[in-house]
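Q: Take a look and give me a structure for this.
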Amino acid sequence: FSQLGAQVHLDDFGTGYSSLSQLARFPIDAIKLDQVFVRDIHKQPVSQSLVRAIVAVAQALNLQVIAEGVESAKEDAFLTKNGINERQGFLFAKPMPAVAFERWYKRYLKRA
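A: All right, here's what the predicted structure looks like:
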């Protein structure tokens, strides 16, 4: 995939069928941390510990970590402070039609 310029991201990591063994078996570039770990993470000590551990494993394997379902500034701050530089969720934008996305993206580029 990398020869084609594509990346492979393992979605919903930490739930369902995703596991640590997949990190070693498959040539992935990033894991997408499921929103179940993200929701109210600033108030959830167990989730905080799990996220820190997942980030440490990912960093040791040279993988990016993307957090799904970020909805509050407090969640965003915790994730940023703990090594997750890519985040997605309603805090940044809600789903939108392509035309609306084009306008949103142009405004986003001006702020960045």
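Q: From now on I want contacts and neighbour counts done on CA atoms only, so please keep to that.
A: OK.
Q: Return the distance of stretch 11-29 from the chain's centre.
A: 13 Å (CA atoms, centre = their mean, to the nearest Å).
Q: ends of that stretch, how far apart?
A: Terminal residues of stretch 11-29 are spaced 11 Å apart (CA to CA, to the nearest Å).
Q: can you map out the strands along this structure?
A: Using DSSP state E, the strands of the chain run over 9-13, 30-33, 64-67, 86-87.
Q: One more sequence to fold, the one below, so I can look at both together:
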Amino acid sequence: MHLDDFGTGYSSLSQLARFPIDAIKLDQVFVRDIHKQPVSQSLVRAIVAVAQALNLQVIAEGVESAKEDAFLTKNGINERQGFLFAKPMPAVAFERWYKRYLKRA
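A: Here you go, the predicted structure:
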């Protein structure tokens, strides 16, 4: 089970103890321009440390730039999603995109 939008709204630390969570999805509010936001950088590092201590994956939402991607990768977030990789698309378009993606990988 993944906890979506972690760090905002109802997705809080208490949810980690209450449910059998496998991963947390870091809300894009922390990701946006993270390479220029020292407070967000500190928060993300702390969230990653908590996740590692609990053996949870961290997935970053809303990655839009190579600089954001580089910071997240450097700080142990290996799963990322956002416009940097692809925009939302219909299932048929996704199938074509994914086949091309696999050829590049």
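Q: ok so, going back, quick one: the strands of structure 1 as CSV, columns for distance to Leu79 of structure 1 and mean neighbour count too.
A: CSV is the format used below for the strands of structure 1 (distance: least, CA to CA, whole Å; neighbours: other CA atoms under 10 Å):
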stretch, distance to Leu79 of structure 1, mean neighbour count
strand 9-13, 15, 19
strand 30-33, 11, 22
strand 64-67, 8, 23
strand 86-87, 8, 16
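Q: quick one: the longest helix along structure 2 to structure 1 mean distance?
A: Looking across structure 2 with DSSP state H, the single longest helix is helix 38-53. With mean CA distance after the TM-score superposition for structure 1, helix 38-53 of structure 2 departs from structure 1 by a mean of 0.1 Å once superposed.
Q: Where does that helix end up in structure 1?
A: Aligned using sequence alignment, helix 38-53 of structure 2 spans residues 45-60 in structure 1.
Q: Also stretch 70-82 of structure 2?
A: The aligned range for stretch 70-82 of structure 2 in structure 1 is 77-89, by sequence alignment.
Q: For Ser49 of structure 1, find the nearest of the strands of structure 1.
A: strand 30-33 (13.5 Å; CA to CA).
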